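Student: no sequence for this one, just the structure:
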């Protein structure tokens, strides 16, 4: 089977793709692919591997040899699943590969936020300890995670991995029920209660019509003014204008963002250019430990193997 990887640049160059190559007669890889390049690059492909390249109904209709789309991510809003069904094109995704990577990222950032590690390292580099009259040099104070309340919104593989580490830190974990629901399941807490009680809110839910702008001006105003917001899910979950205002006005204490609504973001993005001390932004890398990336590649190979054997593994169609 002939396959085309449309956006291999979304992965580290150090990964081993041989497990995928062994399942194919030919694998053609492109660093990135624009929408106008898909048809010309994939006209002979039976399999397309895509992370974020859009595959809409019009494109799929012009690829008569295509039999399988492998989405190299959990989210699948870049592929028209209904059109694929009509055209008898199988679609699969991957999940469960990034729990430890995301959880490690969340706590690396929280530890820096609460422990002020870089600040204290810099104090020593600047000679402030050497000139101290006391045996220690305090600098900025730091706080313990123990006893803090962590609100988790989205309790799948990622949310559960974060919760497990939080419990090891002796934090209180509140698992949010879905917003705008009147029924609260056992082990869950009403969304409004989580928003109001949490010292830290960590987002792990998918982007849907219901979750877009989930964290808006109203929600931000109900959070503690000492609260920290962490978003490693999707940028569109947060109203970015409202967040910028909330940080400027100290309605919340801090925000840690690994995702933005537009990726890559424009150079003039308001959050990137805010220069706020209480905002930290990274480039959608929480999922991307080397180990997690390799697990994802292995899962893609499993999906191809299953398809060749007539099995429905991780199928979306």
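Tutor: Sure, I can see it. Since we're looking at a predicted model, the values are computed, not measured.

Student: contacts and neighbour counts: CA atoms only from here.
Tutor: OK.

Student: what's the burial count for the residue lying closest to residue 262 once chain neighbours are set aside?
Tutor: Spatial nearest neighbour of residue 262, excluding adjacent residues (CA to CA, 6 or more residues apart in numbering): residue 235 at 7.4 Å. Using other CA atoms under 10 Å, residue 235 is surrounded by 20 other residues.

Student: residues contacting residue 235?
Tutor: By CA atoms under 8 Å, 6 or more residues apart in numbering, residue 235 lies in contact with 259, 260, 261, 262.

Student: ok, now residue 260?
Tutor: Residue 260 is in contact with 234, 235, 236, counting by CA under 8 Å, 6+ apart.

Student: doesn't residue 201 belong to a helix?
Tutor: No. Secondary structure of residue 201, determined by DSSP: H, G, I helix; E, B strand; the rest coil: strand, with no helix assignment.

Student: re earlier: and which of the contacts of residue 260 is nearest to residue 313?
Tutor: The closest of the contacts of residue 260 to residue 313 turns out to be residue 234 (CA to CA; 25.0 Å).

Student: residue 257 is in contact with the closest one, correct?
Tutor: No. Using CA atoms under 8 Å, residue 234 is not in contact with residue 257; the gap is 9.4 Å.

Student: for comparison:
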């Protein structure tokens, strides 16, 4: 009998259904699991499910029964994959489920910032419209997306879908060549050129040692068109202190972030200190989380487990 333990069920909305496997099993769910609870809760488990709870080399060494880790997300940076490989533990992730929800959230942030929706909403709530004496007023600049240049960092499924939507808005799309690499072909725009010519830059890259902090002071100073920066990928991809300085210095015009370097953020997180500014939008890592996308994720998650037990594993990263 397989023992399946879901360490952080509360990372999926309560209305999302988890189909039970057809094979004999015990299924245990925890809403949340702290780092010091992981080893005890996975003791004797053959299958672990985690979204964001880290599985470290130290913990994995204490779990001889563990055979499979089903990550309830696309990103697997919370798993020590080298340790899994040493212990013969297979790891799967979720793919393709967010092809609508993340790009739509990306454009929601983009549109809100380009059209100053937050500032105008605040004006209405504060009575500015009522005081204006006319049918409209122009307290804040409003800009179209059409005709703007969009720099996309990350050319995977999400980056490609963002490009499709951008073209429908009439935007010029640039896929950035990987930072520090050349020779990627004519479909890519050199990194420095993308930074210098984009009106909006949106990030859709995984977090790896190579991509951590890919946007920092040097990059912000190279952004000649003072772009919006949109990040619905991972918080660690951007140096947050440098980001705030760039905003203060006018090197960029606004930021829409769904992800931060630590989640939930501490009160002293640089972006939390400026979150009330009208050209700053911070959302709580929900770009992926439409009900439709979450159900698709849950269905794929349970299918990954079923196929592993049936010796037909899919979506393996280790």
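Tutor: All right, it came through fine. As the structure is a computational prediction, the values presented were derived from the model and not from experiment.

Student: redo the contacts of residue 260 of the first structure as JSON lines? Include secondary structure.
Tutor: Converted to JSON lines, those look like this (three-state DSSP):
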{"residue": "234", "secondary structure": "coil"}
{"residue": "235", "secondary structure": "helix"}
{"residue": "236", "secondary structure": "helix"}
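
Student: so residue 229 of the second structure: helix, strand or coil?
Tutor: Here residue 229 of the second structure is recorded as strand under three-state DSSP.

Student: pull the number of nearby residues for it.
Tutor: By the criterion of other CA under 10 Å, residue 229 of the second structure has 25 neighbours.

Student: let me know the helix or strand that the residue lying closest to residue 136 of the first structure once chain neighbours are set aside is in.
Tutor: Distance criterion CA to CA, 6+ apart; nearest residue to residue 136 of the first structure, sequence neighbours excluded, is residue 129 at 6.6 Å. Under the criterion DSSP states H and E, no helix or strand holds residue 129 of the first structure.

Student: and for residue 108 of the first structure?
Tutor: helix 99-115.

Student: what comes up buried for the next helix or strand after that helix?
Tutor: Next helix or strand after helix 99-115 of the first structure toward the C-terminus (DSSP H and E): helix 117-125. Judged by neighbour count using 16 or more other CA atoms under 10 Å, the buried positions of helix 117-125 of the first structure are 120, 123.

Student: tell me the mean distance between the helix holding residue 108 of the first structure and the second structure once they are aligned.
Tutor: Aligned to the second structure and superposed, helix 99-115 of the first structure gives a mean residue distance of 1.1 Å (mean CA distance after the TM-score superposition for the first structure).

Student: which parts of that helix are buried?
Tutor: Residues of helix 99-115 of the first structure classed as buried under the neighbour-count rule (16+ other CA under 10 Å) are 99, 100, 101, 102, 103, 104, 105, 106, 110, 111, 113, 115.

Student: for stretch 20-38 of the first structure, same thing?
Tutor: 20, 23, 24, 27, 29, 32, 33, 38.

Student: can you check stretch 268-288 of the first structure too?
Tutor: Here stretch 268-288 of the first structure shows 271, 272, 279, 280, 284, 286, 287, 288 as buried, counting by 16+ other CA under 10 Å.

Student: I'd like the distance from that stretch to the chain centre, please.
Tutor: When distances are taken as CA atoms, centre = their mean, to the nearest Å, stretch 268-288 of the first structure is centred 14 Å away from the chain's centroid.

Student: what's it in contact with?
Tutor: With CA under 8 Å, 6+ apart as the test, stretch 268-288 of the first structure has contacts from 98-99, 101-102, 105-106, 232, 240, 244, 247-248, 253-259, 293.

Student: let's go with 7 Å and repeat that
Tutor: The contact list for stretch 268-288 of the first structure, computed with CA atoms under 7 Å, 6 or more residues apart in numbering, reads 98, 101-102, 105, 232, 244, 247, 253-259.

Student: tell me which of these fall in helices.
Tutor: Among the contacts of stretch 268-288 of the first structure, the ones falling in helices (DSSP state H) are 101, 102, 105, 244, 247.

Student: what about the helices in the first structure?
Tutor: 18-21, 38-42, 57-61, 81-86, 99-115, 117-125, 157-168, 191-197, 217-222, 240-248, 290-308.

Student: turn the buried ones among the contacts of residue 235 of the first structure into a named ChimeraX selection, would you?
Tutor: Command for ChimeraX, covering only those of the contacts of residue 235 of the first structure found buried under the criterion 16+ other CA under 10 Å:
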select :259,260
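
Student: please name the nearest non-neighbouring residue to residue 24 of the first structure.
Tutor: Nearest-residue entry for residue 24 of the first structure: residue 1, 5.0 Å, with adjacent residues in sequence omitted and distances by CA to CA, 6+ apart.
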